[in-house]
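S.K.: Next input, structure requested:
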Amino acid sequence: MQASIEISMYPLQEDYCQPIIDFIDRLETHSEIRVARNAMSTQVFGEFRTLMSMMTEEVEAVLATQPKTVFVLKLIGTDRSKARIDACSE
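M.R.: Reported below is the predicted structural model:
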């Protein structure tokens, strides 16, 4: 099953930009998923079990070194990478 996850990461510290950039860079090392960056969140697309395994690994790595980090995840059981963003505006 294909899935999509939207990720927002909030390191609760003054210097919060670099940990976010580092996290996204690590996501992009996983060749079996697709990563889309934007100013508000990051989306990852791929096979459900692959995504969940990768998210477990990468979120755990962040929390091990920066436990005061909040993650907000939205998950849907389809590949939304090509979904039209204007579907409701017609």
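S.K.: can we go C-alpha only for contacts and neighbour counts from here?
M.R.: Noted.
S.K.: how about the helices in this protein?
M.R.: 17-27, 48-65 (DSSP state H).
S.K.: Out of the ones you listed, which is closest to Ser41?
M.R.: helix 17-27 (10.0 Å; Cα to Cα).
S.K.: State which strand of this structure is the longest.
M.R.: Ordering each strand of the chain by length in residues (DSSP state E) puts strand 2-11 first.
S.K.: Before we compare anything, build this one as well:
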Amino acid sequence: MKLTAEISMYPLTESDYKEPIRWLIKRLDSYPNIQRVTHSLATQISGDCDEIMQILATEMKATDEKWGKAMFVCKFVEGELDLNRRT
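M.R.: Model prediction:
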């Protein structure tokens, strides 16, 4: 099954909040089997459902280990949406 997830990350840190977000986006780019696009408020990733869920688990844990607490808001839709489509 294919899945598209929209992720918003809110670092709960006193330091610059942009650095952890950029760090996460760069890490998401290291996964060759997913498609990624970032907008001003969220990042969308699309690919195999099991892989997307494993990526989210891995990256949420890595974020906690590197930056401390962060809040993740995720939305999921079944299917692989065209993330390059402009409306």
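S.K.: TM value for the aligned chains?
M.R.: TM-score of the superposed chains, computed with TM-score structural alignment, normalised by the length of the second structure, equals 0.88; 86 aligned residues with a Cα RMSD of 1.7 Å.
S.K.: thinking again about what came up before, report the mean deviation for the longest strand of the first structure after fitting onto the second structure.
M.R.: Here the mean offset of strand 2-11 of the first structure against the second structure after fitting is 0.3 Å, by mean Cα distance after the TM-score superposition for the first structure.
S.K.: That strand corresponds to what range in the second structure?
M.R.: Mapped onto the second structure using TM-score structural alignment, strand 2-11 of the first structure spans residues 2-11.
S.K.: I'd like the helices of the first structure written out as JSON lines, with distance to Arg84 of the first structure and mean neighbour count added.
M.R.: Putting these into JSON lines (distance: least, Cα to Cα, whole Å; neighbours: other Cα atoms under 10 Å) gives the following:
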{"stretch": "helix 17-27", "distance to Arg84 of the first structure": "24", "mean neighbour count": "14"}
{"stretch": "helix 48-65", "distance to Arg84 of the first structure": "21", "mean neighbour count": "14"}
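S.K.: right, so of those, which gets closest to Gln2 of the first structure?
M.R.: Using Cα to Cα, those put helix 48-65 closest to Gln2 of the first structure, at 5.4 Å.
S.K.: Just give me how far that closest one sits from the chain centre.
M.R.: Centroid displacement of helix 48-65 of the first structure relative to its chain, using Cα atoms, centre = their mean, to the nearest Å, is 10 Å.
S.K.: now it against strand 2-11, angle please.
M.R.: Orientation check (axes from the mean of the first three to the mean of the last three Cα atoms, to 10 degrees): helix 48-65 of the first structure against strand 2-11 gives 10 degrees.
S.K.: List the contacts of helix 48-65 of the first structure.
M.R.: 1-4, 23, 26-27, 30, 32-33, 44-45, 69, 77 (Cα atoms under 8 Å, 6 or more residues apart in numbering).
S.K.: for these, which one is nearest Asp15 of the first structure?
M.R.: Distances from Asp15 of the first structure to those, taken by Cα to Cα, are shortest for Thr69, at 12.0 Å.
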